[in-house]
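Undergrad: sequence unknown, structure follows:
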């Protein structure tokens, strides 16, 4: 289970840096994350499979989202969300 949590945390870090358009080149980005470039591309591919419109912008030298998206994983209090949700 710890592996799953670490993967989710890594995706959250990638998402945060992509939103800030502060990833740098793929080599820089992998270094910032402390992972190999191969692992970086594996994570990006997983994100794409989950629907992330992520691409690399050569002018900005950063990964970016093609359109505004949100990413969240976790549980929330139904009462705080204004009522009941059906399953």
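TA: That came through fine. Given the structure is predicted, the values throughout are model-derived calculations rather than measurements.
Undergrad: switch to C-alpha atoms for all contacts and neighbour counts from now on
TA: Will do.
Undergrad: what about the helix or strand where residue 31 lies, distance to the chain center?
TA: Per DSSP states H and E, residue 31 falls inside helix 26-33. With C-alpha atoms, centre = their mean, to the nearest Å as the basis, helix 26-33 stands 14 Å off its chain's centre.
Undergrad: then this one, side by side with the first:
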């Protein structure tokens, strides 16, 4: 269950970085979650420092500054 959550958050980060999320409804469908859950994920990511914004004209979420959200341990 935790790995499924991490996979969704990593996919969400990927889509945000590539500015290819679509509308909130479309994004929730892509991630196989409810819009309410999506808004919860976005809120948590923002609280952890992710500068997530939404462009109404392009209909996508994006990061206000260059970067990415990392959720796993990576050995150096």
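TA: Looks like it arrived, so ask away. Nothing here was measured: the structure is a model prediction, and the numbers come from that model.
Undergrad: Could you get me the TM-score between them?
TA: Laid over one another, the chains give 0.89 as their TM-score (TM-score structural alignment, normalised by the length of structure 2), with 75 aligned residues with a C-alpha RMSD of 1.2 Å.
Undergrad: what about the helix holding residue 31 of structure 1, how far off from structure 2?
TA: Superposed on structure 2, helix 26-33 of structure 1 shows a mean distance of 0.6 Å to its aligned residues (mean C-alpha distance after the TM-score superposition for structure 1).
Undergrad: corresponding residues in structure 2 for that helix?
TA: Matched against structure 2 by TM-score structural alignment, helix 26-33 of structure 1 falls on residues 24-31.
Undergrad: who touches the matching stretch?
TA: Under the criterion C-alpha atoms under 8 Å, 6 or more residues apart in numbering, residues 8, 11-12, 21, 34-35, 38 lie in contact with stretch 24-31 of structure 2.
Undergrad: so which of these is the most crowded?
TA: Of all these, residue 21 has the most neighbours under the rule other C-alpha atoms under 10 Å, reaching 25 neighbours.
Undergrad: Quick check: that one is in a helix.
TA: No. Membership of residue 21 of structure 2 in a helix is not supported by DSSP: H, G, I helix; E, B strand; the rest coil, which gives coil.
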